[in-house]
Each structure stands twice: as C-alpha cells, then as structure tokens.
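Undergrad: Please find the sequence and the predicted model below.
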Amino acid sequence: MTISRRSFLARAAASAAAALAGAPAALHASPPDDRARLAEWVRALRASPAAAEGAPFGPWVSRAAQRMIGAPYAAHTLEQYLDAGGSPGAEPLTLDLARFDCVSLVESALAVARTAAAGGGWDRFAREVERMRYRGGRREGYASRLHYFSEWIADGARRGLVRDVGAELGGENDGRPLRFMTEHRASYAALRDDAVFRAIGGRERALDGVPRMLVPTERIAGVQDRIQTGDVLAFGTAIPGLDVTHTGLAHRGGDGVLRVLHAPLSGGAVEISRSTLPEYVGAIRRATGILIARPLRG
C-alpha cells in the first residue's frame, strides 16, 4: 500500500486558520524560489507540444506534474496552523511547489497547467488552487474544504473543472455513507470544536446519495486504453466510511504503458510508478477500484 490511512486522512482533513481577505495568499511563506519556479514551469509548458492549438488539456497537466518529479513527499502541510494554535474553524490558503502530498500534487499540477494555458502568474496559480480545494471555489472556513476526494471530483464536475468519466468506463456506484471524519473525531484537531464537528457532520450527510462511480479493480485492465494521460485517479477503499486512500495522475509514456504519476508516502518523493495501473491498484490492500476524473481547462 502506498500510503497509510492515518497519513492520508491527516492531510485530507487538514487544517485551518484565520480567514484571509482580499487576493489569495498562503498562510506560510512559500519556499523563496516558488514564484520563480512557477514562472519557469509556465514558460516551459507554453513552449511545449502540449500547447499546440486544439491540443487536449490532459498533456498540459501531465507535463506540469512531470516538473514535480523528485520533489519530496510532505505530510500534514495544511495542519501547521492548528499546530501553532490557530482557530479550528478557519482555513488559510497554503501553497507549496517544492514538496507535495498526493492531493496537493494533483491540485498543483492542474493549477500550474491552467495558469500556463491562461498565460498567468502567481496570483492566477493561487486562485486556481483555491477554486479546486474548496466547495464552490469559495474558501469559507475549514468545513468549506473538500475533505472527501470523491466530493472534490463531484464539486469540480459541477463547475466544469473536471469531467467524471467513471460511469462511461463501466463504473459502479459506491453508495456507502461517508462518516469517517466524524466517527474518528479524535484524529482531527479541528473537530475538537463542536461547531466545526457539526458542520462536517452536515457535509457528510449531504453526500448521502451523491453517486461515486468506481471502476472495480478487476475491470481496470479492460478499460485502461480509454484512460488518458493527465486523468485524475483516486484509489477507492473498503475502509468503512471512507471513499479513497490515495490520488494521482494517469501517465502514459513513450512505451504506451499506463502508469501512475503520484506523491507516495512510501518512496518519499514524486515519481512515476514502475508497475502498470492495474498492477498498482491490485497491490493496494483493501483497494476496491478507481474513481477517474478528466481535467478540463475550466
């Protein structure tokens, strides 16, 4: 298994801080060369074949993510505000292009690709991260964060940021209720606050009945030719109350083999998996399959 349940959930639940007004801003100073790094990546992407007129957006995302290969894995990056005594109900925007966990890698790759496609800079990148990370694109406290990745997909699909392709690839609805956060309250510092706990519980109940179209593990090999480079992959789990335990991007290299570009806890750095996608999923303990979202220019 590429990532522990505790590490993934600690990040997914991450935490929070005083609401920031005005233009998007990071709670922690981003690495000093992050702005220069973004500018370099944007220039490279705009000069690449991915930028050709009418080219699909997935290759933009893949090329952005490949720039991140070798960057260290970092857990709990969104919890540091709470660790410093911040308000549990608030949520700052935390940005980092030097280290990643599995979700921040996906968000950053999509945000860099959209920034490059628009010819923008740091403020555009920050806004792109913000509108993916929060429900409806509005950062309104800890509970506005899309803590369950299946909701990240559903919310993004409603707003034209991604297209959920699970159904067309033969996915089956995973109708189990999502209650992991409230049933493991002690694992989430923000949930010590009763108001935040109630808000998260309300969000969990609101997800009841929202389809999660999961392609079962045993069917992935049969549909892998229809999965495109740059597609967002979320790895489903049988853990009660939880939807997924890991995320990444589909990557098809020059050999045509479909692999996973991701930030694994176990390798310590962003990488492309050696195993094929079906092999990779098959090796994850308690894996049930994959959710698949195709990124759009938005």
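TA: Everything's here; your move.
Undergrad: hey, let's count contacts and neighbours off CA atoms from now on
TA: OK.
Undergrad: After the longest helix belonging to the chain, which helix or strand is next? Please name it.
TA: The longest helix of the chain (DSSP state H) is helix 102-118. Next helix or strand after helix 102-118 toward the C-terminus (DSSP states H and E): helix 122-133.
Undergrad: quick one: contacts of the following helix or strand past that following helix?
TA: Later in the chain than helix 122-133, the nearest helix or strand by DSSP H and E is helix 149-158. Residues outside helix 149-158 that contact it (CA atoms under 8 Å, 6 or more residues apart in numbering) are 132-133, 135-136, 146, 162-164, 207, 212, 234, 243-244, 291, 293.
Undergrad: What ranges does the stretch 151-298 of the chain have for its helices?
TA: 180-183, 194-206, 220-223, 277-282 (DSSP state H, counting those that start in this stretch).
Undergrad: Show me which of those helices has the highest average neighbour count.
TA: Mean neighbours per residue, mean count of other CA atoms under 10 Å, is largest over those for helix 277-282, with a mean of 19.
Undergrad: any residues touching that helix, and which ones?
TA: Defining contact as CA under 8 Å, 6+ apart, one finds that helix 277-282 is touched by Thr217, Ile220, Ala221, Gln224, Phe235, Leu258, Arg259, Val260, Ser273, Ala287, Gly289.
Undergrad: at 7 Å what do you get?
TA: The contact list for helix 277-282 (CA atoms under 7 Å, 6 or more residues apart in numbering) reads Thr217, Ile220, Ala221, Leu258, Arg259, Val260, Ala287, Gly289.
Undergrad: adding another structure so you can compare the two:
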Amino acid sequence: MNILRNTIFLFIIFTLSNTIKGQDIIYSKPDSLIYEDYIKNFSKDKEKPFSELIINTAKFFLNKPYVASTLEVSENETLIVNLRELDCTTFVENCIVLSGIIKFGRQSFNDYCSLLTYIRYRAGEIDGYTSRLHYTSDWAYENEKKEVLKNISGEIGGQVIAKNINFMSTHPQSYKHLKDNKENLAQIKKIEDSINSRKAYIVIPISAIPANSKDIQNGDIIAFATSADGLDYSHVSIAYWENEQLHFIHASSRMKKVVIEQKTLLDYCKSSKNCTGISIFRINN
C-alpha cells in the first residue's frame, strides 16, 4: 500500500485494537495455534508484494475443511474467529486480513481481530446481526469506501446489470437471525433497498472472460454472479495463475476443503448451471 494509505490503516488498526479489547471474541485454542503458526511462517515476508502474500496465505489453508455457517454460532452478534474450518467468504476474508497484518507489521492476535472486524462489518463496527456485510456486493461496496479494495470489473469488460437483490428478506426461514426477528428482517430490507439503489452490480459475462482474463492478477478476489432470484453472488475465490492459465483458490463446498481449482476460471464458469459471469475486486496496495 502507498505510504498515506498504510498510515491510515495503521491508525485504524490501533484504534480498533483498543476498542475490541472490550468485546467478546469467540475462538478456540486450535485457532490461536493456527494463527501463531501463520505468523511464525510469514512474519519475515513483510516486503513481499501483496499479491504474492495473499496467494501464499491462500496456499497456507490448502486442505483445511470447508464448513458452512461458521459465523452463525452465537445468538448475539460477536466476532467469530475460525481458522480451522472455512467457507468461501471466511476463507477470502482471512486471506486478506492475514496478508494485511503482515504488510502492516502489526501482528498481535488483537490486531488480527481488529482488521477482521473492520473488513467484515459495516463501518468496521459490530452492531448486531445486520451490521455484518452479508451480501458480497455490499461487502465489496463498503470495503471500497474504506479503501481496502477496488471494484475493477467495469474496467475489464464488466457491464452494469439490473437485478433486484432481495434473497435474504424473501427467504427469512433460511436465516436463524431473521426468521423470528422482525426488527432484523426490516433492517435487512432497508439494506437491500440501498444495494439496489446503487446501480453498482457490475458483471463480466462469461463470454467476455477470454478477452479480459489477462487483466486479472494473482490475488484478485473473484465473485461469481448467479442467476438465482434475488441473489448477487453465489461464491468467492482468489485468482491464481498456474502454467499461464487462470485458475483460482477457494473453499470448495463440492470438495469439502480449500483447494486450487483444477478447472480454469472460464471452464468452471461454463460448467456451472447458475453462473452468469464474474466480478473482480482488487486489494489496494
């Protein structure tokens, strides 16, 4: 990151570190041991390019089990740290955050928790279930405002897609914090209205991937747009070039673990019944 942005982020981490000490954090001893092992292996890599750091971090998690809904274990919203089991979103979040703390040179567990909170929650603050950034498009939008990343989809063949995002509010029974909570449901509807008002759902169609894949870099975040009604994206991953072909690393629900995807990005999209294209988010560095 450039000097100004790096300074801003160090200030944010310092401020959040002092704040998060008063909050509950749910994690296990194995999680702290995995964190210590990561720091031991990567603390010397501060000067490496961020793209290399995030790829190496992604590989650190290879074969870790895929487990869904690991953030839904608490009745009251609190920071969940689970480095033992990952879904596609928590995998990507952790790759960004862990790479970030190596780059920033602030490597305490509290610093890690602070940056994870900053990326996972609206305005970087935990304020109930709806403060968590549930929709990928909302997560990207909010983290672009925080200067964590940039949505480059429009620069590499992406098109603005008109789609009504309302899956959570129309499927409250699928979410334990919505099905019996009218206040949360009403707030989610407001968030969906805000997402839909932005006109910022930019998707690179599958047909445009071959012409634009050269502009996707190692470590970029790939979000897979879906045809499912009311939903923006169904999956996220980390771009990875291997043998001059574009693949990706992800927590795979099919393989039940973190893997380097054997199919190329294009072949993966073509083989999916619901994929309509991709969006690309680049971490600022």
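TA: Ah, there it is. On a predicted model such as this, the values are computed, not experimentally measured, just so you know.
Undergrad: Mind checking the TM-score on these two?
TA: The TM-score (TM-score structural alignment, normalised by the length of the second structure) is 0.88; 264 aligned residues with a CA RMSD of 1.7 Å.
Undergrad: Dump the helices of the stretch 151-298 of the first structure to a markdown table, plus distance to Gly22 of the first structure.
TA: Listed next are the helices of the stretch 151-298 of the first structure as a markdown table, based on distance: least, CA to CA, whole Å:
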| stretch | distance to Gly22 of the first structure |
| --- | --- |
| helix 180-183 | 30 |
| helix 194-206 | 24 |
| helix 220-223 | 44 |
| helix 277-282 | 42 |
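Undergrad: among those helices, which is nearest Arg252 of the first structure?
TA: Proximity to Arg252 of the first structure (CA to CA) singles out helix 277-282 among the helices of the stretch 151-298 of the first structure, at 10.0 Å.
Undergrad: Now do the longest helix of the first structure against helix 149-158, angle only.
TA: 20 degrees (axes from the mean of the first three to the mean of the last three CA atoms, to 10 degrees).
Undergrad: what range in the second structure does helix 102-118 of the first structure sit on?
TA: Mapped onto the second structure using TM-score structural alignment, helix 102-118 of the first structure spans residues 88-104.
Undergrad: mean shift between the matching stretch and the first structure?
TA: Here stretch 88-104 of the second structure, set against the first structure after superposition, deviates by a mean of 0.6 Å using mean CA distance after the TM-score superposition for the first structure.
Undergrad: what sits against the alignment partner in the first structure of Gly277 of the second structure?
TA: Aligned by TM-score structural alignment, Gly277 of the second structure pairs with Gly289 of the first structure. For Gly289 of the first structure, the contacting residues are Leu214, Val215, Pro216, Thr217, Phe235, Gly236, Val281, by CA under 7 Å, 6+ apart.
Undergrad: From those residues, pick the one nearest Arg114 of the first structure.
TA: Phe235 (24.1 Å).
Undergrad: Just to confirm, what residue in the second structure is aligned with the closest one?
TA: So, by TM-score structural alignment, Phe235 of the first structure is matched to Phe224.
Undergrad: and that match, how far is that from Thr89 of the second structure?
TA: The spacing between Phe224 of the second structure and Thr89 of the second structure, counted by CA to CA, to the nearest Å, is 12 Å.
Undergrad: ok, back up a step: is it true that the match of Phe235 of the first structure touches Phe281?
TA: No. Phe224 of the second structure is beyond contact range of Phe281, at 11.5 Å (criterion: CA atoms under 7 Å).
Undergrad: re the thing from before, out of the contacts of Gly289 of the first structure, grab the one that's most surrounded.
TA: Compared across the contacts of Gly289 of the first structure, Gly236 has the highest neighbour count, 28 neighbours, by other CA atoms under 10 Å.
Undergrad: Check the alignment and tell me where Ile165 of the second structure lands in the first structure.
TA: So, by TM-score structural alignment, Ile165 of the second structure is matched to Leu178.
Undergrad: can you count the residues close to the nearest residue to its match once chain neighbours are set aside?
TA: Of all residues not flanking Leu178 of the first structure in the chain, Gly241 sits nearest, at 4.3 Å (CA to CA, 6 or more residues apart in numbering). When counting by other CA under 10 Å, one arrives at 17 neighbours for Gly241 of the first structure.
Undergrad: Relative to Tyr142 of the first structure, how far out is Gly241 of the first structure?
TA: 20 Å.
Undergrad: do Pro278 of the first structure as well
TA: Pro278 of the first structure sits 35 Å away from Tyr142 of the first structure, going by CA to CA.
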